[in-house]
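Student: quick one: sequence and predicted model below, then my questions.
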Amino acid sequence: MFEAIQEVLVALWYQDFNALLTPGSATLIYVIVAVLIALESGFLPAAPFPCDSVVVLVGTLSAVGVLSPYIAFPLLIFAAAFGSWMAFLQGRWLNRLPLVQSWLAKVPEKNMKTVDKLLCHHGLVALFCARFIPAVRSVLPMMMGMRVGEAPKFQYFSWLSATLWVFLLAGLGFMLPALPEPISRAVTMGLMAAPVITLCIAISTAIIWRVKKAIQTLKQPPTSA
């Protein structure tokens, strides 16, 4: 059993389509994919998991008959929404810690109000966009757990954004077998590279923002005693 799980994990990691076509592997694929999506959506250390490409692969496996789209798609949506809920609960728990409260106390009130406004009024768009960035996928729900008091509103944002995310990526994967092989291969490579590119952009943006803030702090004249 352990060897079968290991083989499916390796095949998913390396996108080994032929290995996943093995008869009887469908149940393991369902379970492993759901666990991967839930972990990557809910816990920051799981960010390196290639979940975007896995969702696309599930769509392709559904198109060729290995998986059932009526099982795979709802399962992916549930796993993504459940993972976000776990991240949200982590934010609620972290917000009670004195150390985290001391960090938040150092942020200007004006900035915190801006964050609250963005999360409350643009939560759906924020969660949907965050699902395409590996690390942010779990960090943003955690922030919403700290700042958004209405859990039902978060659940609405989470489930709807998870549904859009799954149907977009898995739907693309579902259409890949119908495309000519060169186009299908190019699209697959682009989809696999997209999460890495978006993560690099997010990290670069954060670094640039920190550098600019540090430069502005250095340019400020010293306050007289």
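Tutor: That came through, no problem.
Student: going by C-alpha atoms from here, please, whenever you check contacts or count neighbours.
Tutor: Will do.
Student: gap between stretch 85-92 and the chain center?
Tutor: Distance of stretch 85-92 from the chain centroid (C-alpha atoms, centre = their mean, to the nearest Å) equals 14 Å.
Student: stretch 11-27 now?
Tutor: The chain centre lies 23 Å from the centre of stretch 11-27; the measure is C-alpha atoms, centre = their mean.
Student: what's it in contact with?
Tutor: With C-alpha atoms under 8 Å, 6 or more residues apart in numbering as the test, stretch 11-27 has contacts from Val8, Val10, Pro50, Val54, Leu57, Val66, Leu67.
Student: please list only the buried members of these.
Tutor: With burial judged by 16 or more other C-alpha atoms under 10 Å, the buried subset of the contacts of stretch 11-27 is Val8, Pro50, Val54, Leu57, Val66, Leu67.
Student: which of those residues fall in helices?
Tutor: Per DSSP state H, helices hold the following members of the buried ones among the contacts of stretch 11-27: Val8, Val54, Leu57.
Student: in addition, the following structure is provided for comparison:
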Amino acid sequence: MDLMQFIDMILHVDKTLGTLLAQYGTYVYIVLFAIVFSETGLVLFFFLPGDTLLFIAGAFCATGQMHFPLLMALLITAAVTGNTLNYAIGRAIGHRVFTHDYRWINKSALRRTHDFFEKHGGKTIIVARFVPVVRSFAPLVAGVSDMTLARFQLFNVTGAVLWVASLVTAGYLFGNVPIVKEHLTEIVLVGISAAMVPLAIGGLYKFGRRMLGR
């Protein structure tokens, strides 16, 4: 297998995890750790498949092909350390990230995440775990915004545990149900939308209060 084929398999891990397991065995744990770490720790890799990876990995745990507690521990560790690296990069770069042209940073996604962060504060680190792209930029913005490390890690660890545990467990319980396997992408999108509903309601509530107060 050449490099391009391997990269394609990684980008479509929801369909190729079985093949990866057959070819690489326990080394797949390292691959999954690297994917989650890179998606959360390096904004350059915001396109990696985080949510579907967790769900499908949980489904393979249910079939006995992967070890559930080991997978959970590794992926939580990857999510926590990835975000910590991203936060450290944000602290190091500082506010230059908004004024300099860094090729490896998507300015549009960065701005959206910054606005999201300004509205919702520290809990963005938790909620962002369930929102693709925002998940990759939130810890960077937290570092740029000078959030204290202790406060960041509180939200970081909480978000990592909730994200990994909920999706891996959901995959373990439902990932091998035929209708779920056939409509995985749609189900993940619905789950993401559900995670956003509380924030949307909160935003509308605050907007309504401001309007009534005028």
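Tutor: Arrived safely. Predicted model, so just to flag it, every value in this text is computed and none were measured.
Student: mind checking the TM-score on these two?
Tutor: Scored against TM-score structural alignment, normalised by the length of structure 2, the superposed chains reach a TM-score of 0.70; 178 aligned residues with a C-alpha RMSD of 3.2 Å.
Student: next, format the ones in helices among the buried ones among the contacts of stretch 11-27 of structure 1 as CSV and append distance to Ala80 of structure 1.
Tutor: Shown next, in CSV, are these (distance: C-alpha to C-alpha, whole Å):
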residue, distance to Ala80 of structure 1
Val8, 20
Val54, 13
Leu57, 16
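Student: between those residues, which is nearest Leu89 of structure 1?
Tutor: Val54 (25.4 Å; C-alpha to C-alpha).
Student: ok, the closest one - contacts?
Tutor: So Val54 of structure 1 contacts Leu12, Trp13, Gln15, Val33 (C-alpha under 8 Å, 6+ apart).
Student: next one: Val80 of structure 2
Tutor: Asn156, Val157, Ala160.
Student: I'd assumed Val58 was in contact with Ala72 of structure 1.
Tutor: Yes: the criterion here is C-alpha atoms under 8 Å, and Ala72 of structure 1 meets it with Val58 at 7.2 Å.
Student: and the two? which has more neighbours close in?
Tutor: Neighbour count, other C-alpha atoms under 10 Å: between Ala72 of structure 1 and Val58, Val58 has more, with 27 against 24.
Student: list the contacts for the closest residue to that one other than its chain neighbours?
Tutor: Of all residues not flanking Val58 of structure 1 in the chain, Ala170 sits nearest, at 6.4 Å (C-alpha to C-alpha, 6 or more residues apart in numbering). Ala170 of structure 1 makes contact with Val55, Val56, Leu57, Val58, Gly59, Thr60, Phe73 under the criterion C-alpha under 8 Å, 6+ apart.
Student: okay, and the aligned residue in structure 2 for Ala170 of structure 1 sits in which element?
Tutor: Matched to structure 2 by TM-score structural alignment, Ala170 of structure 1 sits across from Val168. Using DSSP states H and E, Val168 of structure 2 falls within helix 149-174.
Student: can you name the next helix or strand after that helix?
Tutor: Immediately after helix 149-174 of structure 2, counting by DSSP H and E, sits helix 178-182.
Student: gap between the helix or strand that that next one is followed by and the chain center?
Tutor: The first helix or strand that comes after helix 178-182 of structure 2 along the chain, using DSSP H and E, is helix 184-213. Computed by C-alpha atoms, centre = their mean, the chain-centroid distance of helix 184-213 of structure 2 equals 18 Å.
Student: any idea what Gln84 of structure 2 aligns with in structure 1?
Tutor: Rather than Gln, residue 84 of structure 2 is Thr. By TM-score structural alignment, Thr84 of structure 2 lines up with Trp85.
Student: surely its match meets Gly42?
Tutor: Yes: with contact defined as C-alpha under 8 Å, Trp85 of structure 1 reaches Gly42; the gap is 7.2 Å.
Student: for the two, indicate the residue with more neighbours.
Tutor: Gly42 (28 against 24).
Student: how about the nearest residue to that one, chain neighbours excluded?
Tutor: Nearest non-adjacent residue to Gly42 of structure 1 (C-alpha to C-alpha, 6+ apart): Gly83, at 4.1 Å.
Student: contacts only, for the match of Thr84 of structure 2.
Tutor: Per C-alpha under 8 Å, 6+ apart, neighbours of Trp85 of structure 1: Gly42, Pro141, Gln155, Ser158.
Student: check the mean deviation of the helix holding Val168 of structure 2 from structure 1.
Tutor: Superposing on structure 1 and averaging over aligned pairs (mean C-alpha distance after the TM-score superposition for structure 1), helix 149-174 of structure 2 comes out at 0.8 Å.
Student: if you count neighbours, what's buried in that helix?
Tutor: 152-153, 155-161, 163-165, 167-172, 174.
Student: that one versus helix 184-213: what angle between them?
Tutor: Calculated by axes from the mean of the first three to the mean of the last three C-alpha atoms, to 10 degrees, helix 149-174 of structure 2 forms an angle of 130 degrees with helix 184-213.
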